[in-house]
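Undergrad: Got a predicted model here, sequence first, then my questions.
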Amino acid sequence: MRTQVGIVGAGPAGLLLGHLLHRAGIETVLIEARSRAYVEERIRAGLLEQGTVDVLTATGVGERLRREGLPHAGIELRFDGEGHRIDLAGLTGKRVTIYGQQEVVKDLIAARLAAGAPLLFEAEGLAVRGLDTDRPRLAFRQDGREQVLDCDILAGCDGFHGICRDAIPAGRLQVFERVYPFAWLGILAAAPPASHELIYARHERGFALATMRSNSLARHYLQCRPEEDLAAWPDDRIWAELHARMAGRDGASPVKEGPILQRGVTPMRSFVVEPMRHGRLFLAGDAAHIVPPSGAKGMNLAIADVVVLARAIEAWHRGQGLALLDAYSSTALRRIWKAQRFSWWMTSLLHRFDGGDPFEHRVQLAELDYVCRSAAGALTLAENYVGLPLEAG
């Protein structure tokens, strides 16, 4: 097999890259180790920045997003028993939209299949070869047959645990990592959302977040220990803790209860590798970076990566040289590190750290009060939350 661009991973990064390149007339083959059902059903982040919505809409895969997405013009910061709204739209002219990552994946898969572009699921034994040549290759098995895909360019969009980053020789990448001393216990409940906009709550017992997947599906998170045993969290305890952390000074909680459909624990970490390239292999999305979910940047960063990468590949394909490809890593990393900074800031601002230091607690409250009372503070949060420019970063 032979193609211009081989793409590993059928998540938002790989699928959007394939979609953008197909629209530019560039041949791609997209290979995924999991089944189509698996990638379409795995629940991930569900908040899209304005720039992400604009890209999906402009490239013809935003019809269902426009119909079913839930635009949000603000968020609420809740602390000391009071809520404070940050007017995202009023401060920046932009909004965010609730639309599940799995829905973005479904839309992009449907578009790729409708276009007749190659999309191979359940590829076994994936291995990267020839990285030190100008013809990288992917070896894999499908339907019991050994296959080799020769590429001009290889895009590693296969996530944190994928094969592409690990195929780069040892010592070629610089790794930056921070592991946080807490995690999120997340639930999906058949209940109305606590509010029409997200609520971020800072409480002495720990952080809590109230969001949604739809007008009838609530998504809630509680700060917990990384080693938390879900068996120790029956439904009654989860609801009681959410009410306690979300309650106002009058003791009333906006959280509405319902049957819990899913639950899980998400570790909190920051991770970046530099550069996001080795030879003709280019990394994008979670293969190159992870952010804590506090800033809602994970999928949006992946989208931003492939917008930059697709334009660089298109320029190279049209005979405009290697300048944009050579600059891909540094261009993407400018935005990535700003998103890391914002995610770290939100995490540090809202979570209870080990020991419950009263000094740190007071500093967090002072910072929150400043953000909510200062036009400059609110604008800084709003500008980062709705998303920095996709390329300028």
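TA: Everything's here; your move.
Undergrad: contacts and neighbour counts: CA atoms only from here.
TA: Noted.
Undergrad: now the nearest residue to residue 367 once chain neighbours are set aside: how far from residue 53?
TA: Setting aside the residues directly before and after it, residue 367 is nearest to residue 349 in space (CA to CA, 6 or more residues apart in numbering), at 7.4 Å. Residue 349 sits 27 Å away from residue 53, going by CA to CA, to the nearest Å.
Undergrad: Sticking with the residue nearest to residue 367, tell me its helix or strand.
TA: For residue 349, the host element (DSSP states H and E) is helix 323-350.
Undergrad: Next secondary structure after that helix?
TA: Heading C-terminal from helix 323-350 (DSSP H and E), you reach helix 358-373.
Undergrad: residues touching residue 184, list them.
TA: 221-226, 265-268 (CA atoms under 8 Å, 6 or more residues apart in numbering).
Undergrad: Would you agree it falls within a helix?
TA: No. Residue 184 is assigned strand when assessed by DSSP: H, G, I helix; E, B strand; the rest coil, not a helix.
Undergrad: Quick check: buried residues in the helix or strand containing residue 243?
TA: Element membership for residue 243, per DSSP H and E: helix 235-246. Neighbour counts over helix 235-246 (16 or more other CA atoms under 10 Å) mark 238-239, 241-246 as buried.
Undergrad: Take those and lay them out in a markdown table including distance to residue 277.
TA: Below are those laid out as a markdown table (distance: CA to CA, whole Å):
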| residue | distance to residue 277 |
| --- | --- |
| 238 | 43 |
| 239 | 45 |
| 241 | 44 |
| 242 | 43 |
| 243 | 46 |
| 244 | 47 |
| 245 | 43 |
| 246 | 44 |
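Undergrad: for comparison:
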Amino acid sequence: MSENEQTTVVVIGAGVAGLALGNFLLRRGIDCVIVEKHSREHLAQRQRAGALDSRGVRLFREWGLEEVVVGPTTDSTDREGMPLLIEGEKRSWKPAQYDDEGGQSVFCPQQVLVRNLTETFLRDGGDLRFEAGDVSLEDLDGEHPRVRYRDADGAARVIDCAFVAGCDGYHGVSRASIPADVLTCHSHDFGYAWLAVLAEVPADPLAVMAVHSRGFAAQITRGPNASRFYLQCPLTDTLDQWPDERVWRELGARFGAPVAATGRITDRQLVPLRCVVYSPMRYGGLHLLGDAAHLVSPMSAKGMSLALNDADVFARAVIQQVEKNDPSLLDSYSETCLRHVWNTQVYAVEMTDAMHDAGDSSRTGEFRRQLALARLARMIE
């Protein structure tokens, strides 16, 4: 092995964005290397969002990767819709009314999608390097960006490339490598948090949401024997204030009936709800993808699909540059992605406000609660 390796694209991070991008490039014969700081076992077990909208499903199909999407499906023409409880009264919300393309969406836990993308990438000859430490990016504004890291054995590695894809999340090294005066951060804080609880409880139906005067609540499938429960709570709450007994009691109150099945709680987090967009999404040879560039309210269930859109746009831009020596798609990468990101943020903010303001009026008042109820009336039958 030479002192400096050579490749076309170095992908930082093996989450959904990085692995999807790696698979897209591999299918068109574009050399790439994915470096990931965690172990393969860690990624396979890390619980994250589980919803992939019809746009995301379509992108995988277009790239010949429909095999990686495994999970229960919902069709936008489904007449029943998703159960929505308003003060305990069962209604029906139709996601199709807010699906940008219609078609089939999938409940696919992120760890399942990551596992499938990893297996496919390695099976097809992809170069994926786990446990990469001390990653640093150099010469991003030059002709030949460089990525340095230490491999699992502690050996120093250097890769020269044409492009770096920063897919290492909100707290990763990629965005931090861009000079602060280059980036503009736009953010919106909703003023409340979710208590997110992972429990060994099957979800039937696959998803149910509740609007209640005590706050929003939801149960979403995370696999055949696991569910993620959400409870709206103040930003000042701590995990110590939410023992198991209180979690199940509060869920029962907001759902209007005791939870049908309870089980061992394996994880709990407090998640402040916010939306964030960084602009531009490109600095020299570095392109930001997924959470490295933007966060969307989890209420929208659009995080994975936004990451996939970034991967699709970037992959097509690199292919056009390599195959046709045409940089036009690369030059417009940030603008193209941000247009889609902002359209998604519109949906995310409207959905988040409606679901939370329609219940607890103590924060925004009764006028905003009535407005939110009117918004919900457009989504339900």
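TA: Ah, there it is. Everything numeric in this text was worked out from a predicted model, so none of it was measured.
Undergrad: quick one on the thing from earlier: shouldn't the residue nearest to residue 367 of the first structure be in contact with residue 366?
TA: No. Applying CA atoms under 8 Å as the test, residue 349 of the first structure and residue 366 come out as separate, 9.9 Å apart.
Undergrad: you'd agree residue 77 of the first structure is in a strand?
TA: Yes. With three-state DSSP as the criterion, residue 77 of the first structure is part of a strand.
Undergrad: That one maps to what in the second structure?
TA: In the second structure, the residue paired with residue 77 of the first structure according to TM-score structural alignment is residue 84.
Undergrad: same deal with residue 363 of the first structure?
TA: So, by TM-score structural alignment, residue 363 of the first structure is matched to residue 371.
Undergrad: same deal with residue 2 of the first structure?
TA: So, by TM-score structural alignment, residue 2 of the first structure is matched to residue 6.
Undergrad: Spatially nearest residue to that match (excluding sequence neighbours)?
TA: Distances taken as CA to CA, 6+ apart put residue 160 closest to residue 6 of the second structure, at 5.0 Å, once the chain neighbours are dropped.
Undergrad: counterpart of that neighbour in the first structure?
TA: Matched by TM-score structural alignment, residue 160 of the second structure corresponds to residue 150 in the first structure.
Undergrad: any idea how far its match is from residue 28 of the first structure?
TA: Using CA to CA, residue 150 of the first structure is found at 11 Å from residue 28 of the first structure.
Undergrad: cool, and residue 257 of the first structure?
TA: From residue 257 of the first structure across to residue 28 of the first structure, the span is 46 Å (CA to CA).
Undergrad: quick one, which of the two is more surrounded?
TA: residue 28 (23 against 19; other CA atoms under 10 Å).
Undergrad: which ones are touching the more buried one?
TA: Contacts for residue 28 of the first structure (CA under 8 Å, 6+ apart) come out as 3-7, 18, 21-22, 117-118.
Undergrad: 10 Å instead?
TA: Contact partners of residue 28 of the first structure, counting by CA atoms under 10 Å, 6 or more residues apart in numbering, are 2-7, 17-19, 21-22, 117-119, 151, 153-154.
Undergrad: Quick one: the helices in the first structure, in order.
TA: 12-23, 36-41, 50-58, 63-68, 88-92, 101-115, 164-167, 235-246, 298-317, 323-350, 358-373, 375-386 (DSSP state H).
Undergrad: and these, which is most packed in?
TA: helix 12-23 (a mean of 24; mean count of other CA atoms under 10 Å).
Undergrad: can you name the residues of the second structure that that helix overlays?
TA: So helix 12-23 of the first structure sits over residues 16-27 in the second structure, by TM-score structural alignment.
Undergrad: Over to stretch 169-176 of the first structure?
TA: Using TM-score structural alignment, stretch 169-176 of the first structure lines up with residues 179-186 of the second structure.
Undergrad: Kindly report the same for stretch 280-297 of the first structure.
TA: The alignment of stretch 280-297 of the first structure onto the second structure (TM-score structural alignment) spans residues 285-302.
Undergrad: measure that stretch end to end?
TA: Separation of the first and last residues of stretch 285-302 of the second structure by CA to CA is 27 Å.
Undergrad: Identify the residues contacting residue 89 of the first structure.
TA: Listed by CA under 10 Å, 6+ apart, the contact partners of residue 89 of the first structure are 72-74, 95-96, 382-383, 386.
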